[in-house]
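Peer 1: next input, structure requested:
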Amino acid sequence: MASNSERLAELGISLPTVAAPVAAYVPAIQTGNQVWTSGQLPFVDGQLPATGKVGAEVSAEDAEKYARAAALNALAAIDALVGIDRVTRVLKIVGFVASAEDFSGQPGVINGASNLMGEVFGEAGAHARSAVGVAELPLNAPVEVEVIVEIA
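Peer 2: Got it, this is the predicted structure:
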């Protein structure tokens, strides 16, 4: 069975540089056999690819891609802290979607993060999840994702 890092390579996915915190927190912490990430924005090469509300300035389809990018940033934070190969199970994803007033497609948006976990970790990527619509996110980002994993 391929290691997590080998699986990422097979998928053609390279983990980004860990995004610098935008306030007073650390990207991830370990407690016991779990790693919890801080909320990760969808930075790509240090920039937000879009800003605004999903269902208004940002399409749901694009937001799903941004949720995937945010989840990649969470995996990068986990990798930097303990090494991605130590991840044995994805326990939970919490996704926040900056939502236009009538937008109710938050679950579909956060599928971008969830589907990535399935691609990378297979059955161990199945997880509990919340997908929440919010009025605003830091830096006017359209999505934010938190990840909790179990490690060996």
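Peer 1: for the rest of this, base every contact and every neighbour count on C-alpha atoms.
Peer 2: Noted.
Peer 1: just after the top strand by length along the chain, pick out the following helix or strand.
Peer 2: Ranked by residue count, the top strand of the chain under DSSP state E comes out as strand 87-98. With elements assigned by DSSP states H and E, the helix or strand that comes after strand 87-98 is helix 106-121.
Peer 1: what angle do that following helix and strand 87-98 make?
Peer 2: 160 degrees (axes from the mean of the first three to the mean of the last three C-alpha atoms, to 10 degrees).
Peer 1: and for comparison, fold this next one:
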Amino acid sequence: MSKVEQRLSELGLTLPQVATPAGSYLPAMISGNLVFTAGQIPLVEGKLMATGKLGAEITVEYGAEIAQRCALNALAAVKSVIGDLDRVKQIVKIVGFVSSVPEFTSQPAVINGASEFLQQIFGDAGQHARSAVGVSVLPLDAPVEIELIVEFS
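Peer 2: Below you'll find the predicted structure:
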């Protein structure tokens, strides 16, 4: 078991199976020494852990949990192309999309769930640039979607 997966295990988490793409794309793609993930939604055993919008059905706190799940799913996609998460040198960037009502302005607090999780798992290598974007709707009515750019060796 990799050191990264050991840290996940200490948190009571395991990497899920990579979700089968719902369209014509790959879950993750390597270019040079970077991995770019497709957007990852909060699937748990093939089902969304929640649907709806932030600022309506979903609280900021639960949104942050959902963002963490999206990040865990993104790590599974990263592992699927590099084989071992101990090869991660740096989480370079997170792009987070938050399905929210028009007056909702706490998208960064929601995406903090993913950011803090990755920093907890990778330490300094988990520090990253980030975008947190509010959108009107996401695929399957998911509340959050996360993309990662990861440097590896």
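Peer 1: and the TM-score between them?
Peer 2: Scored against TM-score structural alignment, normalised by the length of the first structure, the superposed chains reach a TM-score of 0.95; 151 aligned residues with a C-alpha RMSD of 1.2 Å.
Peer 1: ok, now which ones touch A124 of the first structure?
Peer 2: T88, R89, V90, G118 (C-alpha atoms under 8 Å, 6 or more residues apart in numbering).
Peer 1: residues in contact with the second one?
Peer 2: Residues touching R89 of the first structure, when contacts are defined by C-alpha under 8 Å, 6+ apart, comprise F121, A124, G125, A126, V149, E150, I151.
Peer 1: show me which of these is closest to S3 of the first structure.
Peer 2: Of all the contacts of R89 of the first structure, S3 of the first structure sits closest to F121, with 9.2 Å by C-alpha to C-alpha.
Peer 1: once aligned to the second structure, how far is the longest strand of the first structure on average?
Peer 2: Average distance, strand 87-98 of the first structure versus aligned residues of the second structure after superposition (mean C-alpha distance after the TM-score superposition for the first structure): 0.3 Å.
Peer 1: and what of stretch 108-120 of the first structure?
Peer 2: Mean for stretch 108-120 of the first structure is 0.5 Å (mean C-alpha distance after the TM-score superposition for the first structure).
Peer 1: contacts for that stretch?
Peer 2: 4, 7-8, 11, 60-61, 63-71, 90, 93, 95-97, 124-127, 131, 145.
Peer 1: 6 Å instead?
Peer 2: The set of residues external to stretch 108-120 of the first structure that reach it, using C-alpha atoms under 6 Å, 6 or more residues apart in numbering, is A63, E64, K65, A67, R68, A71, G95, G125.
Peer 1: in what helix or strand does the second one lie?
Peer 2: Using DSSP H and E, E64 of the first structure sits in helix 60-82.
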